[in-house]
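J.: Make a model of this:
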Amino acid sequence: MEKIKIGVDYYPERWGEAMWESDAVRMKEAGIKVIRMAEFAWCKMEPEEGRFELDWLVKAVNLFGSYGIQTILCTPTNCAPLWLYEKYPEILQVQRDGKRTYPGVRSHRCYNSPIYRLFVERIIRKMSRVFAGNPYVAAWQIDNEVDAAFCCCDVCAEKFRGWLKEKYGTLDEINRVFGNEVWSGSYSSWTQIQPPLGDRSLVQYNPAYLLDFQRFASDGVVEYVRFQANLLRETFPDLPITTNTWYCDYMPDFYDLFEELDICSYDNYPSFEISEEGYSSHAFHLDMMRGVKRRNFWIMEQLGGAIGGCWMPMGKTPRPGVLKGMALQAIAHGADQVLHFRWRSSTTGAEMYWHGILDQNNIPGRKYRELQDLCRTIEKQKGLEETTILSKVAILCSFDSEYAWKLQTQAEGFYYLEQLQALHAAFTGYGLNVDIIHEEAPLDEYEIVAAPAVYVRNRKTARQLHKFVEKGGMVILTARSGVKDENNNCIMEAMPAGYREMTGCQVEEYDGIGHETNTVIMDGIAYPVTQWCEILQVDRAETIAVYGGEFYAGAPAVTRNRYGAGSVYYIGTVGKPSFYEALAKKMLEEKKMRFTTELPARVEMTVRENDEKQFVFLFNNDKKEKRFVLEGTTIELQPFEMKIQEKIKIK
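T.: All right, here's what the predicted structure looks like:
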């Protein structure tokens, strides 16, 4: 296993050759081991159709390599040159209003365009020939932050029809599955099936149709990335290939996206403005990235300075300790490479105020010294590169549920991913590692599995959860579970459909209260709840908490049921952090699992380990100093400080 590496994103095309060597010297002095280059450099590589100029990029890769700095090369396909759009305007995405995207912004190509694919293949093959055998190329990144936004061009429309034909076979079957009799929406010809064009809200479309179009859009991105990966593997069969992702409005299914790639990569811009309530820690996002392939991951873009000035107003500059602490937080959760965006703030372009390690003045300052300190800290942790994270708690994630939930808002302020975050924060608050995994992933290595808001029922998931609890595991289900079938249609059964036998309860009625509040009473303590309240009818289950207000005061809100050798908790509402903390403690005590109650609020503990050692990371994810006692030792942490304790495992 390679050493954990700290790096930066670098844009040699913007700075000119005269600056490269001085940058390489400074990077080496800081301890930088890897840089990422070329994701937006297509117009520099191919300034005119068929005229390639890659000597400058080869020179840059070799120069930095001579200073011991490896390069992750990117395919530059996020932003095609303007000559390509001018000559072939049909490769531009078509928006829902039927108009093509104006080519003056980035990420505006249609993934499915056959013409675009030809030019993508050509630039990748050219780069492959030029860099074949180059010892300084460490890995490849495909494109940049691919999303699954709805392109409504003719190519996508025809491809969507083909996708539906392969899935359903006939129009009669599509009409049946979609329930197209509603609003007289039945198809009598394949040409009537179109992308969701028009200026009306998406919620006025058939939900079954919309979920399939979102799946189709995600599948198209996955296939586009696989297309590029296959081209690269022809020349670089032994180099890692990845792409970088983030939590955008139209996320592709991360589990599908990275299935055939070598490693999962993420762009991490954690907030250091920590709210008193809610879930502002990026630990959830990091654990989800690790769970995508169920192994360690990379950060391709990490907070490097004040952000904004383009996508949003410019934010505060990171306070002392933030850059180092947030990078170590990522490593604590399984990142084996952390590349900061970016080496130097740009003097031109829309993102000139998305700051890097060096500001536009090009003078090394506090951020540079903090990066240098980070590199030294990692160098001191001998053996850390051979460690991973082992968890006994898992949270299941369903992109079908995420998509369907966004397409039909359940209540004001009620979001799918926040249901996962709430339970993640509760268990990690007791010092446990937590995996966030695909809903169909194997469960044998866990003791507690939470399946929050399994809104779109997946039959394989349901079978696995039943078997898991029968064998002695603990399962947690929450409000809005078993609501929809696989086609995004409501199931004509009492909820949670497919899970009632194991929960020992059913939903009698529900109340979408949005931003209003109610209370639940649990162990004599009143906890505020909001967004959603399900009035539960108990069949065999034990009532754990009841509602304190509204017409359903006294009705069950949380239940527990013995099923086989295990137990199932059903949470019928949405609480604040203190509510989930109390529930998590109850569950951990029932399972007799080891945990700590000594961590102050917003102090995070994560463990990376191998057969011989444990590295315990203690991170103060707060603006306030923390002092506490952990296992008899007094710990003091400055704001955003990380302390790493190395322990020998007792066998």
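
J.: When you work out contacts or count neighbours from here on, use the C-alpha atoms and nothing else.
T.: OK.

J.: Which strand in the chain has the most residues?
T.: strand 505-522 (DSSP state E).

J.: Show me where the stretch 251-400 of the chain has its strands.
T.: With DSSP state E, counting those that start in this stretch as the criterion, the stretch 251-400 of the chain has strands at 265-268, 297-303, 335-341, 393-397.

J.: Could you do the stretch 1-150 of the chain as well?
T.: Counting by DSSP E, counting those that start in this stretch, the strands of the stretch 1-150 of the chain are 5-9, 34-37, 70-74, 137-141.

J.: by contact count, what packs against the first one?
T.: Translated: strand 5-9. Other helices and strands packing on strand 5-9, by 3 or more CA pairs under 8 Å, 6 or more residues apart in numbering; DSSP states H and E, are strand 34-37, strand 297-303, strand 335-341.

J.: Check the last one too.
T.: Of the remaining helices and strands, those touching strand 137-141 by 3+ CA pairs under 8 Å, 6+ apart are strand 70-74, strand 241-242.

J.: Distance to Ser189 and mean neighbour count added to the ones you listed, as a markdown table?
T.: Output for the helices and strands packed on strand 137-141, formatted as a markdown table (distance: least, CA to CA, whole Å; neighbours: other CA atoms under 10 Å):
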| stretch | distance to Ser189 | mean neighbour count |
| --- | --- | --- |
| strand 70-74 | 43 | 24 |
| strand 241-242 | 40 | 27 |
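
J.: which residues of the stretch 201-350 of the chain fall in helices?
T.: 207-235, 254-257, 283-293, 322-332 (DSSP state H, counting those that start in this stretch).

J.: just the stretch 501-650 of the chain next, same as before
T.: Here the stretch 501-650 of the chain has its helices, by DSSP H, counting those that start in this stretch, at 577-591.

J.: so who does the nearest residue to Asn206 once chain neighbours are set aside touch?
T.: Once flanking residues are discounted, Asn206 sits nearest to Phe178: 7.3 Å by CA to CA, 6 or more residues apart in numbering. Phe178 is in contact with 206, 208-209, 487, 489, counting by CA atoms under 8 Å, 6 or more residues apart in numbering.

J.: For the comparison step, fold the sequence that follows:
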Amino acid sequence: MSRLELGVCYYPEQWDKSQWRDDAKRMVDMGLDWVRIAEFTWGLIEPERGRFEWGWLDEVIGILGDAGLRVMMSTPTAAPPKWLVDDCPEILPVGPDGRVRGFGSRRHYCFSSDIYLTEARRITTEYARRYGENPFVRAWQIDNEYNDHDTVLSYSNAARTGFRRWLQDRYGTIEALNRTWGTVFWGSLYSDFDQIELPISLVASPNPTHALDFARYSSDRVRDFNRAQADILRRFAPGRDITHNFMAGSFEFDHHAVAADLDVVGFDSYPLGNLLGSSLSDEDKRRYLRTGAPDYQGFHCDLYRSQGRGRMWVLEQQPGPVDWAEKNPSPADGMVRLWTWAAFAHGAQAVMFFRWRQAKFAQEQFHTALLRSDGSPDQAALELAQVAKERAALPEVTRQKAAVAILLDYESIWAADILPHDDAFPNAGIFRVWYAGLRALGVDLDFVGPDDDLTGYSLIVLPQNMIISPDLAKRLHHSQAKLLIGARAGSKTVDMWTPENLAPGELADLAGIKVIRVESLPDLAGESVSLESTGTFDFKGWREVIETENQVIAHFVSAYRAGSPAIVQSDRAMYLAMIPNGPLLRAILIKALTWAGLPIRECGPDLRVTQRGDLGFGFNFGAAAQVLPDDENRQYIVGTSEIPSYGVSVWKWK
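T.: From the prediction side, this is the model:
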């Protein structure tokens, strides 16, 4: 699909059946195309083992389909029923404190439980057999928000048993594990795989390779759980799209790997819900309190579009105040419309709003929806109506491949959390900051993983890629792209060892440098970088001492080794020996884009522009009007060259 499709998350089981038919009619009248249902219905459909009550769900699907809506059915495995927990309490997850996490909420299962995997396959098969070829059920969502409530890492007995099996498959012999983990350090050798425990409740930090392997194992269990259900759906629901709703801001498992088994990659977008807990300054949080950070949604749209090989849906779009953050402000009027069009501009094929009607009981009573609990339309419904009207004027277009890619590797993020060297090391936050810096310069972006095709890009950016395999280094070399390489890149092997040639390890030839020392500095250190022909800029935190015979384009201004290289440029790469932010990052990005021969479109803090096919989009996240640098070749379809506060403009070129 290349036109914007609209949908809503619906919980008919929470409302009297007398409302269902009217709900369906109102959805169609609002311009909705899709309805997502049933992700928490296992206990309703199977109230006791082997006894199924399908009647009400059959009726709902019929009502929705007869009204002209397409149904996205969900597998209900995110909330196993109480009878199953009572029969098999070992399926429950265990937190890092060693305590079992109990029934009464959701996500109360352990990915390592083979018992639960068998039960998940069983109930998925039942749902798929019943609705797989139903003409109204046109897509499937597997489970719901892997890692919500921090549930990827479980420290259960099942996890310990599964981890030991995984290690034996990986290493073959305990001697190989001891060598790879370096257990001679602190005399922590093992003589059998059954001696290995999970990396928690230790006196000091765990062996870093041990901890990284447990993160890898846990990620593999998510992939296997997702794949098991996807295989069942492909068998019983041929021709239907299969998706999962990833959580924005989650890096605890490898989304690249899980996405490979999906037809469409979905995610849940809550720009305000995630604002106050972000690393933005208080000034920026105040500035964007009612809009969300300008690049929050774009980051995740571009990430999941890339992982979906061009196919991405927003499966939950924030409609108003949420209920789960520390504080829950209302979005400015117009922002739900802006977020919807921004998602489309960044490649979304569909946007679904969470939810249809605000709950009047249980945990989410304060979470707003398209309708209030009494059925009256809330602000989001008014903005949805505007979007539905505007989309009729837009031609069908697809998002094109970008000239710039960001390389995001989940294992490098886990590795830096395990071995930070700096308690304030920004880690995953570096990706967001660099992405925002590039978007503020008008750059459209793709994301790539370490196993993806890297050809065809003019510039590949490596903000934090601590682990670089020989294969990845080889493919970066053959990509012919210019490389902007952040500090710590290649500083660890896949086994979490320091490379034989020191950092940046496999990237040494491309970068033309050797890191001989690293340090992390407190804010009071007052360090600066002098960038040639540009100026002197402050930075804080991470700093490296490097040797090079290549061109040095920036030097450290410091009481310690003043004048040592801060940025080195070879024929293919710029390497940064520090973590830049603010004006320094902006200056570096401009230099890298210019070096790669790419255009720069200055946007300022509140304006964002992007392109989808032959359409251009402008979005104003600010309280004051923003004026686009207009030209005579633009023909505006929505709005004008002056974008009002929280407004949108769309144009095509004549």
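
J.: mind checking what the residue nearest to Asn206 of structure 1 lines up with in structure 2?
T.: In structure 2, the residue paired with Phe178 of structure 1 according to TM-score structural alignment is Trp181.

J.: now that match: how far from Pro499 of structure 2?
T.: Separation of Trp181 of structure 2 from Pro499 of structure 2 (CA to CA, to the nearest Å): 14 Å.

J.: so which of the helices and strands packed on strand 137-141 of structure 1 comes closest to Val529 of structure 1?
T.: strand 241-242 (40.9 Å; CA to CA).

J.: Run a quick neighbour tally on whatever residue of structure 2 lines up with Lys647 of structure 1.
T.: With TM-score structural alignment as the criterion, the equivalent of Lys647 of structure 1 in structure 2 is Trp653. Residues lying near Trp653 of structure 2 (other CA atoms under 10 Å) number 12.

J.: List the buried residues for stretch 368-379 of structure 2?
T.: 368-373, 378-379 (16 or more other CA atoms under 10 Å).

J.: okay if I get the helices of the stretch 201-350 of structure 1 as a markdown table plus mean neighbour count and distance to Phe131 of structure 1?
T.: A markdown table is the format used below for the helices of the stretch 201-350 of structure 1 (neighbours: other CA atoms under 10 Å; distance: least, CA to CA, whole Å):
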| stretch | mean neighbour count | distance to Phe131 of structure 1 |
| --- | --- | --- |
| helix 207-235 | 20 | 9 |
| helix 254-257 | 20 | 25 |
| helix 283-293 | 25 | 28 |
| helix 322-332 | 25 | 30 |
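
J.: Out of these, flag the one nearest Asp435 of structure 1.
T.: Here helix 283-293 is closest among the helices of the stretch 201-350 of structure 1 (CA to CA), at 5.6 Å.

J.: contacting residues for Pro605 of structure 2?
T.: Pro605 of structure 2 makes contact with Ala440, according to CA under 8 Å, 6+ apart.

J.: Please give me every residue in contact with the residue nearest the centre of structure 2.
T.: Against the mean C-alpha coordinate of structure 2, by CA atoms, centre = their mean, the closest residue is Ala248 at 4.3 Å. Shown in contact with Ala248 of structure 2 (CA under 8 Å, 6+ apart): 267-270, 300.

J.: Also Ala38 of structure 2?
T.: Taking CA under 8 Å, 6+ apart as the criterion, Ala38 of structure 2 is in contact with 11, 73-76.

J.: Which pair in these has the greatest spatial separation?
T.: The span of these, defined through CA to CA, is set by Tyr11 and Thr75 at 14.1 Å.

J.: Settle it for me: which of these two has more neighbours?
T.: Set Tyr11 of structure 2 next to Thr75 and count neighbours by other CA under 10 Å: Thr75 wins out with 27 against 18.

J.: For the buried residues of stretch 368-379 of structure 2, give me TSV that also has distance to Gly604 of structure 2.
T.: Output for these, formatted as TSV (distance: CA to CA, whole Å):
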residue	distance to Gly604 of structure 2
Thr368	32
Ala369	32
Leu370	32
Leu371	35
Arg372	37
Ser373	40
Asp378	32
Gln379	29
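
J.: Mind telling me the two of these farthest from one another?
T.: Spanning the widest gap among these are Ser373 and Gln379, at 13.4 Å by CA to CA.

J.: Which contacts among the contacts of Ala38 of structure 2 does structure 1 share?
T.: Cross-checking the contacts of Ala38 of structure 2 against structure 1 gives 11, 73-76 as conserved contacts, using both residues aligned by TM-score structural alignment, their matches' CA atoms under 8 Å.

J.: Tell me how far the counterpart of Ile406 of structure 2 in structure 1 lies from Leu465 of structure 1.
T.: Using TM-score structural alignment, the partner of Ile406 of structure 2 in structure 1 is Ile395. To Leu465 of structure 1, Ile395 of structure 1 is 12 Å away according to CA to CA.

J.: One more: Phe150 of structure 1?
T.: Look at Phe150 of structure 1 and Leu465 of structure 1: by CA to CA, they are 33 Å apart.

J.: Of those two, which one has the most company?
T.: Remark: of Phe150 of structure 1 and Leu465, Leu465 carries more neighbours, 26 against 21, as counted by other CA under 10 Å.

J.: Check whether that one really touches Val475, as I assumed.
T.: Yes: under the criterion of CA atoms under 8 Å, Leu465 of structure 1 makes contact with Val475 at 7.2 Å.

J.: Could you check how many residues crowd around Gln192 of structure 1?
T.: Number of residues near Gln192 of structure 1 (other CA under 10 Å) recorded here: 11.

J.: wait, Asp238 of structure 1
T.: By other CA under 10 Å, the residues close to Asp238 of structure 1 number 10.

J.: Check the gap between the equivalent of Val545 of structure 2 over in structure 1 and Ile525 of structure 1 for me.
T.: Using TM-score structural alignment, the equivalent of Val545 of structure 2 in structure 1 is Ile535. Distance, Ile535 of structure 1 to Ile525 of structure 1, using CA to CA: 19 Å.
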